[in-house]
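S.K.: Generate a structure from the sequence data that follows.
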Amino acid sequence: MLEIYVVILALASSPLLSLGDEEVTSEGVSVKIQGQSGGMTIGRTANPDLDNNAVKIKFDAIQEKDENGEVVGTSGNQKHSFNNFAQLPFEISNLEDTKYENLTAKRIIFTASISSVSSNLSVQTYIFSESGNITVDGESTQVDKGTVKFNIVLDGWTFCEVGTCRKGQTDEIGKYVDLTISIKGKGTPSRKTGNNKRTSGEEYDLGGEASVALSRKIRADNGEPNDMPGNYPAFETQGSKQLFVFRFPKFNSKVVYDPTVYPGNADAVSGATPIYSAFPLLLTIILAGFLTV
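M.R.: Predicted coordinates:
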């Protein structure tokens, strides 16, 4: 019997659980990361897939475009546009203690290589351990315990230029990279306004008390934050997909973009346990076991 309690204690104190995908928990929030596609599910049940109010984030497409917004680099050995991340493997780090600006947080990083353009796509994910205010590329953003922030870093992208990308007899010249991400909550995203927002950027209500803050700014080549061109970020629907499109102008080495997710209240399906409810139950089992040893 004692061996069982040791296993339970080890699981309760483990910073990272691996069940094919990687799942981490902090401040009443669970983040499940898909190692094959880099998708994330963020909720308040021990398994966030069982939270009806969970926020599901999926990389949908990445496309290089020319000055007219036309997709380039769609053929040949060095493709510059991809409409599917399903087969892209991500390397996932361990969860670690860190700070974001002056606030304590947990961090986990997952990275994939896009070899055809000599680029790495890295997602630096933070779960805040305290409430406060941070500056996201010059925009003030409020965070709470359990707020999840993820920095998207596209590093080393090689753009189409004369002699590298062609369509028929015409050279293709890349000017932008459009990253399309599916961000889905319980309801259809609606833009927040006025005092309902927790950021000076854009914030979208996702339903179930969840929302996502989307900065209008990006940072390229370690420079100062600048607005995305045009009306980006843009929201669009494609069938059942709820998509946000982020446009990055041509850069030399890397570009960084920083969304922030506010998880909603737990709405557990039958059999699921909200995270905060699981620990008293676990402690009761452990104490009962020791008393009978």
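S.K.: contacts, neighbours, all on C-alpha from now
M.R.: Noted.
S.K.: how long is stretch 197-205 from one end to the other?
M.R.: The distance separating the two terminal residues of stretch 197-205, taken as Cα to Cα, to the nearest Å, comes to 9 Å.
S.K.: now it: how far from the chain's centre is it?
M.R.: Averaging C-alpha coordinates over stretch 197-205 and over its chain gives two centres that are 17 Å apart (Cα atoms, centre = their mean, to the nearest Å).
S.K.: now swap in stretch 192-210 and tell me
M.R.: Here stretch 192-210 shows a centroid-to-chain-centroid distance of 17 Å under the convention Cα atoms, centre = their mean.
S.K.: Stretch 228-241 too?
M.R.: Per Cα atoms, centre = their mean, the displacement of stretch 228-241 from the mean C-alpha position of its chain is 17 Å.
S.K.: can you pull out the helices in this protein?
M.R.: Shown for the chain, the helices assigned by DSSP state H span residues 2-13, 275-292.
S.K.: can you list contacts of the shortest one?
M.R.: Just to be clear, that refers to helix 2-13. Helix 2-13 is touched from outside by 17, 286, 289-290, 293, with contacts defined as Cα atoms under 8 Å, 6 or more residues apart in numbering.
S.K.: Quick check: the gap between the most centrally placed residue in the chain and Leu17.
M.R.: In the chain, the residue lying closest to the centroid (Cα atoms, centre = their mean) is Phe150, at 5.0 Å. To Leu17, Phe150 is 20 Å away according to Cα to Cα.
S.K.: coming back round to it: turn the helices of the chain into TSV, including mean neighbour count.
M.R.: Output for the helices of the chain, formatted as TSV (neighbours: other Cα atoms under 10 Å):
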stretch	mean neighbour count
helix 2-13	12
helix 275-292	12
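S.K.: With distance to Ser116 as added columns, please give the ones you listed in CSV.
M.R.: Compiled in CSV, the helices of the chain are given as follows (distance: least, Cα to Cα, whole Å):
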stretch, distance to Ser116
helix 2-13, 40
helix 275-292, 41
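S.K.: one more to put side by side:
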Amino acid sequence: MQNLYSSGLALCALFLLALGKPPPREREGKLMGNGVHVQGLGKSGKLRIGRKQSLENDSNAMTIDFDSIQEVDGRGAPVSGQGPRRHRFNTFANQEFNITGPTNVTVYGLQATRIAFESVLSTGGELALQVFIFREEGNVTIDDEVTPVKPGTVKFNILLSNWTFCGESGGVNCRGAIGRYLDVTLRILGRKPPKRRTQPPRPPPGRGPKNHNREREFEMGGNVTISFSKKVFIDNMEQSEDMPGDFPVYESRGGNQLFHFRFRRFNTSIMYDPVVNTDDAEVLSSPNTGTHLVAPTVLAMLVACILQLLR
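M.R.: Below you'll find the predicted structure:
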């Protein structure tokens, strides 16, 4: 009987120690502003954007992560080099990102808060993701494209630098192939499959840009939209140019919602920045799966341990 009592005490002690020690958490960076929450993972660089502090329990939250980066030739066919620099990168699950911020900044003349994720790829290139939450209303203007933003609008920049292309001056030997473009694919999951917005909502009298192009804006469900510019900044970051052909391109493949971007060959770097808008008009509750079972169970075990210790 004494042995059973001692064993019970030992189990209670182990349980209380485990209860007091939180499980290890993955490194993450967080932003919050005007009721919008952004979470970025230090491993993989995956982003979650929504209106609940616990984004895992937000059924309207949108998830954005990198699917692949591939160098292609003038016909769009993949090119590949020899050795460790394969001129493609298609696995981000274990990619480590350094996190800096949050920091208050001015971007496109508007006040915002920023957090940054930076990583060195095994291909030799460098990838950075800067995420902003705007704190004031205004317009983001890139040449002839105008995108309205408001407090809580999220903008994220994709920056690629120091990529060594195949062939030509300064390039590497890739069995005679010449890399002309870099294709970047994002996997984006919303409450619903992306639906292209064809008609802009009517702006209030005297407000709203007249040349706001909605053909690359998608509704993601849960009153979340994402807008993709055709403009990309190359090298000097002061002048933009259009992506070639019909890019950016949306594709549904194997249950994945993929958005493809094509950037021409660059010397130093490229920068591309989509815009995400959320609206709290449609707030749907999410079930906290397991919460109602786990909490009473833990409480019952805690009470049992206390009674055991008081015997």
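S.K.: ok, back up a step: and for the residue nearest to the residue nearest to the centre of structure 1 when sequence neighbours are not counted, the neighbour number?
M.R.: By the measure of Cα to Cα, 6 or more residues apart in numbering, the closest residue to Phe150 of structure 1 outside its immediate chain neighbours is Thr125, 4.2 Å from it. Residues lying near Thr125 of structure 1 (other Cα atoms under 10 Å) number 22.
S.K.: Thr125 of structure 1 maps to what in structure 2?
M.R.: With TM-score structural alignment defining the correspondence, Thr125 of structure 1 maps onto Val131 in structure 2.
S.K.: Can you mark which positions in stretch 101-118 of structure 2 are buried?
M.R.: By 16 or more other Cα atoms under 10 Å, the buried positions in stretch 101-118 of structure 2 come out as 102, 110-118.
S.K.: What does Lys106 of structure 1 correspond to in structure 2?
M.R.: Under the alignment (TM-score structural alignment), Lys106 of structure 1 pairs with Thr113 of structure 2.
S.K.: which non-adjacent residue is nearest its match?
M.R.: Nearest-residue entry for Thr113 of structure 2: Asn104, 4.4 Å, with adjacent residues in sequence omitted and distances by Cα to Cα, 6+ apart.
S.K.: Let me see the contact set for the one you found.
M.R.: Contacts of Asn104 of structure 2 were listed using Cα under 8 Å, 6+ apart, and they are 111-114.
S.K.: returning to that earlier point: so which of the contacts of helix 2-13 of structure 1 comes closest to Arg219 of structure 1?
M.R.: When the contacts of helix 2-13 of structure 1 are ranked by distance to Arg219 of structure 1 (Cα to Cα), Leu17 comes first, at 32.9 Å.
S.K.: Next, count neighbours for the closest one.
M.R.: Burial of Leu17 of structure 1, expressed as a neighbour count using other Cα under 10 Å, amounts to 16.
S.K.: now swap in the one 3 residues further on and tell me
M.R.: By the other Cα under 10 Å criterion, the neighbourhood of Gly20 of structure 1 contains 10 residues.
S.K.: Thr297 of structure 2 belongs to a strand?
M.R.: No: secondary structure assignment (DSSP: H, G, I helix; E, B strand; the rest coil) places Thr297 of structure 2 in helix, not in a strand.
S.K.: and stretch 161-173 of structure 1, how far apart are its ends?
M.R.: Between the opening and closing residues of stretch 161-173 of structure 1 there is a gap of 5 Å (Cα to Cα).
S.K.: For that stretch, give me every contacting residue.
M.R.: Outside stretch 161-173 of structure 1, the residues within contact range by Cα under 8 Å, 6+ apart are 66-67, 72-73, 159-160, 174.
S.K.: can you rerun that using 10 Å?
M.R.: For stretch 161-173 of structure 1, contacts defined as Cα atoms under 10 Å, 6 or more residues apart in numbering pick out 64-67, 70-76, 78-80, 158-160, 174-175.
S.K.: And for stretch 6-21 of structure 2?
M.R.: Counting by Cα under 10 Å, 6+ apart, stretch 6-21 of structure 2 makes contact with 1-5, 298, 301-302, 304-306, 308-309, all of which sit outside it.
S.K.: what does it correspond to over in structure 1?
M.R.: Per TM-score structural alignment, stretch 6-21 of structure 2 has no counterpart in structure 1.
S.K.: For that stretch, which residues meet the burial criterion?
M.R.: When burial is assessed from 16+ other Cα under 10 Å, stretch 6-21 of structure 2 yields the following buried residues: 8-9, 12.
S.K.: What of stretch 75-90 of structure 1?
M.R.: Across stretch 75-90 of structure 1, burial judged by 16+ other Cα under 10 Å covers 78-81, 85, 89-90.
S.K.: likewise stretch 233-241 of structure 2?
M.R.: Using 16+ other Cα under 10 Å as the burial criterion, the residues of stretch 233-241 of structure 2 that qualify are 233-234, 240.
S.K.: hang on, the earlier thing: any idea how far the aligned residue in structure 2 for the residue nearest to the centre of structure 1 lies from Leu47 of structure 2?
M.R.: In structure 2, the residue matched to Phe150 of structure 1 (TM-score structural alignment) is Phe156. Relative to Leu47 of structure 2, Phe156 of structure 2 is positioned 10 Å away (criterion: Cα to Cα).
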